[in-house]
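In: need coordinates for the following:
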Amino acid sequence: MPLRLEPAPSFKDLFTLNGRTIAGMFLDSGDAGIAEICAGAGLDYLLIDAEHGPVNLAAILAQLRAIASYPVVPVVRVPTNDPVIIKQVLDLGAQSLIVPMVNTAEEARQAVAATRYAPAGVRGVGGVLVRSARWNRVPDYLARANALVSLLVQIESAEAVENAAEIAGTDGIDGVFIGPSDLAATMGLLGQQDHPEVVASVVRTIAAVKRAGKIIGVNAFVEAQARQYIAAGADFVNVGADVALIARGTEALVATYIGERHTSSAAPASY
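Out: You can find the predicted model right below:
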């Protein structure tokens, strides 16, 4: 007889298993080997980035498989709020999604619908065809699928900050992820994620989402900013990226063993 399989925990389950702020990082290289190395580091989640990384469906699948044997939750940031792409990523077996550039409650509702089977939404039914159901080896998958998905939307514009409470309050949204880089740009402060006005907008958004009773997190590679947002109530913090760690690490090696002749002493202006 075939095995009967149970899905692994999704992102929202992390907050019932831990009594602390959750920490994770971006996977932007698209490389399954790097994903597996990072999976063994002890982080709570790994965020496969199909918005900014060179990541197609095959690369998402390879990284999901590489991570699967480790006690870390994979999350996929899809490139856009598109029901076809969201359906495909879910069918690959991703249970936790972040949808970027959500500015209004209506856009949040569209994201929810894309993750739900009818009549609750518009997700196409694959069943026996797809990895998410383990090719019909997950008992009652179709009846359970809507509840298995963790859906977060990304607030990363001045408009979205103003709509944060309504976005977070949308039925079916499990949480919000704040993107300070794009937020800074929409405020006319490109590359200035640490500007006091940007930080204030992030803190205000954290408070609004918390009042709505939803999970709230933020991208913050600089430790001082991460600590500030944790103190403000952030439930999770995205604290790095594979490509950034490799870039800064190799630069440190050059600075140590070759010297300033080949390196700049200036820190990157933005992360």
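In: hey, let's count contacts and neighbours off CA atoms from now on
Out: Fine.
In: what segments of this structure are helices?
Out: Assigned helices in the chain, in chain order: 14-17, 32-39, 57-67, 83-91, 105-115, 141-148, 158-162, 164-168, 180-186, 196-211, 223-231, 242-257 (criterion: DSSP state H).
In: right, so those: which one is the most enclosed?
Out: Relative to the other members of the helices of the chain, helix 164-168 carries the highest mean neighbour count by mean count of other C-alpha atoms under 10 Å, namely a mean of 24.
In: show me how far that helix is from its chain's centre.
Out: Relative to its parent chain, helix 164-168 has a centroid offset of 18 Å by C-alpha atoms, centre = their mean, to the nearest Å.
In: same for it, what does it pack against?
Out: When contacts are defined as 3 or more C-alpha pairs under 8 Å, 6 or more residues apart in numbering; DSSP states H and E, helix 164-168 sits against helix 105-115, helix 196-211.
In: quick revisit: I'd like the helices of the chain laid out as CSV, including distance to Leu5.
Out: Compiled in CSV, those are given as follows (distance: least, C-alpha to C-alpha, whole Å):
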stretch, distance to Leu5
helix 14-17, 20
helix 32-39, 22
helix 57-67, 15
helix 83-91, 16
helix 105-115, 21
helix 141-148, 10
helix 158-162, 39
helix 164-168, 32
helix 180-186, 39
helix 196-211, 34
helix 223-231, 36
helix 242-257, 31
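In: which of these sits closest to Gly217?
Out: Ranking the helices of the chain by distance to Gly217, with C-alpha to C-alpha as the measure, places helix 196-211 first at 7.7 Å.
In: what sits up against that closest one?
Out: 161, 164-165, 168-169, 175-176, 178, 180, 183-184, 187, 192-193, 215-217, 229, 232-234 (C-alpha atoms under 8 Å, 6 or more residues apart in numbering).
In: got it, and stretch 122-129?
Out: Residues lying outside stretch 122-129 but in contact with it, judged by C-alpha under 8 Å, 6+ apart, are 83, 87, 91, 113-117, 133-136, 141-142.
In: one more to put side by side:
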Amino acid sequence: MPLQLKPPFGHTLSKVKRPLYGGWVSAGSPVAAEIMAGSGLDLLLIDMEHAPNGLESVLAQLHAASGYPPSVMVRVPAGETVLIKQVLDLGVQNILVPMVSTAEQARQVAAMAQYPPAGVRGVGSALARSGRWNRVKNYANEAADHISVFVQIETEQGLANAADIAAVEGIDGLLLGPSDLAASMGLLGQQTHPDVVAAVKTAFSQIAAAGKPAAVNAFDPAAARDYVEAGAQWVLVGADVVLLARGSEKLAEEFIGPDEPEEA
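Out: Presented below is the predicted three-dimensional model:
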């Protein structure tokens, strides 16, 4: 009997009537991925850009999360043809490409995720987990139906081009990255600065006008709720490593006490 794949995240977004919430998986650990997968979040985002992840560790995390409900997305380090091909062949159905600032970059990314003649993805589905080694019926011809492609807007140039990027066929949505955006605006470390927040909300409107879902990274609960009210359809609200760091610090403070400066 042919195997069935999960619907891609873009399909899920089009069907739900509430905002969706996700978390980063940045530890490079299948155990952390499985813990996050069982949390009740809607989405896990495995990071290859700022986390110690390669193809083998991503595959192990896909296995760990495969028995749980959340969609799984992978952020690749860059929009590169070979890398996107390899990640898709692992069976990743949802990819996020960072630092996309123009419509032309977005068109190139969309092409990288599709087989010819629509795109430039190398054909190797018989050898790959993506089509479960030819156990997913007609995968090669219907691969685009199993994949969602998202791009990340993180620069002032990207903001200026948000509407054009959102209009690119084959791009399923845009994620705003306030941290890098703040740096691009000369406000490094100030991702909740009013100017940054206003810029993100303006982009939401432009993305929605193009008929695409807008998303944002917001670990501060108040900021996340504010962005949802402004139109964000999905929000990344935490990360495994951040939860571990803050939780362990809270334990240390509770049982050991706050750090005290040494006397001279």
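In: tm score of chain vs chain?
Out: Superposed pair, TM-score by TM-score structural alignment, normalised by the length of the second structure: 0.97. Supporting alignment: 261 aligned residues with a C-alpha RMSD of 1.0 Å.
In: quick revisit: which of the contacts of stretch 122-129 of the first structure sits closest to Leu17 of the first structure?
Out: Out of the contacts of stretch 122-129 of the first structure, the one with the shortest distance to Leu17 of the first structure is Tyr141. That distance is 23.0 Å, counting by C-alpha to C-alpha.
In: distance of that closest one from Ser150 of the first structure?
Out: When distances are taken as C-alpha to C-alpha, to the nearest Å, Tyr141 of the first structure and Ser150 of the first structure turn out to be 15 Å apart.
In: what do you get for Val128 of the first structure?
Out: Using C-alpha to C-alpha, one gets 22 Å for the distance from Val128 of the first structure to Ser150 of the first structure.
In: pick out whichever of these two has more residues nearby.
Out: For Val128 of the first structure versus Ser150, the count of surrounding residues by other C-alpha atoms under 10 Å is larger for Ser150: 22 against 12.
In: wait, what's in contact with the nearest residue to that one once chain neighbours are set aside?
Out: With C-alpha to C-alpha, 6 or more residues apart in numbering as the measure, Ser96 is the residue that lies nearest to Ser150 of the first structure, at 4.5 Å, once sequence neighbours are left out. The contact partners of Ser96 of the first structure, by C-alpha under 8 Å, 6+ apart, come to 10-11, 74-76, 149-152.
In: cool, and Asn81 of the first structure?
Out: If you count contacts by C-alpha under 8 Å, 6+ apart, Asn81 of the first structure has them with 99-102, 107, 110-111.
In: again, 6 Å this time
Out: Remark: with contacts taken as C-alpha atoms under 6 Å, 6 or more residues apart in numbering, Asn81 of the first structure is in contact with Val99.
In: tell me which residue of the second structure matches up with it.
Out: Under the alignment (TM-score structural alignment), Asn81 of the first structure pairs with Gly79 of the second structure.
In: try Thr256 of the first structure
Out: Looking across to the second structure (by TM-score structural alignment), Thr256 of the first structure lines up with Glu254.
In: tell me the spacing between that match and Val241 of the second structure.
Out: Glu254 of the second structure is 20 Å from Val241 of the second structure, by C-alpha to C-alpha.
In: could you dump the helices and strands packed on helix 164-168 of the first structure into a markdown table and include distance to Glu51 of the first structure?
Out: Converted to a markdown table, these look like this (distance: least, C-alpha to C-alpha, whole Å):
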| stretch | distance to Glu51 of the first structure |
| --- | --- |
| helix 105-115 | 15 |
| helix 196-211 | 21 |
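In: those: which one's closest to His52 of the first structure?
Out: Between His52 of the first structure and these, the tightest spacing by C-alpha to C-alpha is seen for helix 105-115, at 18.9 Å.
In: can you give me the angle that closest one makes with helix 83-91?
Out: Note on geometry: by axes from the mean of the first three to the mean of the last three C-alpha atoms, to 10 degrees, helix 105-115 of the first structure and helix 83-91 are set 50 degrees apart in direction.
In: in the second structure, what stretch matches helix 105-115 of the first structure?
Out: Residues 103-113 of the second structure are where helix 105-115 of the first structure aligns, with TM-score structural alignment as the criterion.
In: what does that stretch contact?
Out: By C-alpha under 6 Å, 6+ apart, the list of residues contacting stretch 103-113 of the second structure from outside reads 81, 119-121, 164-165, 170.
In: could you find the closest non-adjacent residue to Asn136 of the first structure?
Out: Nearest residue to Asn136 of the first structure, sequence neighbours excluded (C-alpha to C-alpha, 6+ apart): Val128, at 4.8 Å.
In: residue in the second structure paired with that neighbour?
Out: For Val128 of the first structure, the aligned position in the second structure is occupied by Ala126, per TM-score structural alignment.
In: could you check how far that match is from Val100 of the second structure?
Out: With the distance defined as C-alpha to C-alpha, Ala126 of the second structure ends up 31 Å from Val100 of the second structure.
In: same deal with Leu3 of the second structure?
Out: To Val100 of the second structure, Leu3 of the second structure is 34 Å away according to C-alpha to C-alpha.
In: give me the more crowded residue out of those two.
Out: Comparing Leu3 of the second structure with Val100 by neighbour count (other C-alpha under 10 Å), the higher total belongs to Val100, at 25 against 10.
In: which residues does that one contact?
Out: Counting by C-alpha under 6 Å, 6+ apart, Val100 of the second structure touches 152-153.
In: one more pass at 8 Å, please.
Out: In this structure, Val100 of the second structure makes contact with 106, 151-154, 158, judged by C-alpha under 8 Å, 6+ apart.
In: between those residues, which is nearest Asp259 of the second structure?
Out: Glu154 (35.8 Å).
In: and that closest one? What does it align with in the first structure?
Out: Using TM-score structural alignment, Glu154 of the second structure sits opposite Glu156 in the first structure.
In: got a list of what its match touches?
Out: For Glu156 of the first structure, the contacting residues are 100-103, 178-183, by C-alpha under 8 Å, 6+ apart.
In: got it, and Gly42 of the first structure?
Out: Gly42 of the first structure neighbours (C-alpha under 8 Å, 6+ apart): 71-72.
In: ok, back up a step: can you lay out the contacts of Val100 of the second structure as CSV showing distance to Lys250 of the second structure?
Out: Putting the contacts of Val100 of the second structure into CSV (distance: C-alpha to C-alpha, whole Å) gives the following:
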residue, distance to Lys250 of the second structure
Ala106, 42
Val151, 35
Gln152, 32
Ile153, 33
Glu154, 32
Gly158, 38
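In: wait, Ile171 of the second structure sits on Val151?
Out: Yes. Checked against C-alpha atoms under 8 Å, the pair Ile171 of the second structure and Val151 is within contact range at 7.3 Å.
In: what about these two, which has more around it?
Out: Between Ile171 of the second structure and Val151, counting by other C-alpha under 10 Å, Val151 is the more crowded of the two (26 against 21).
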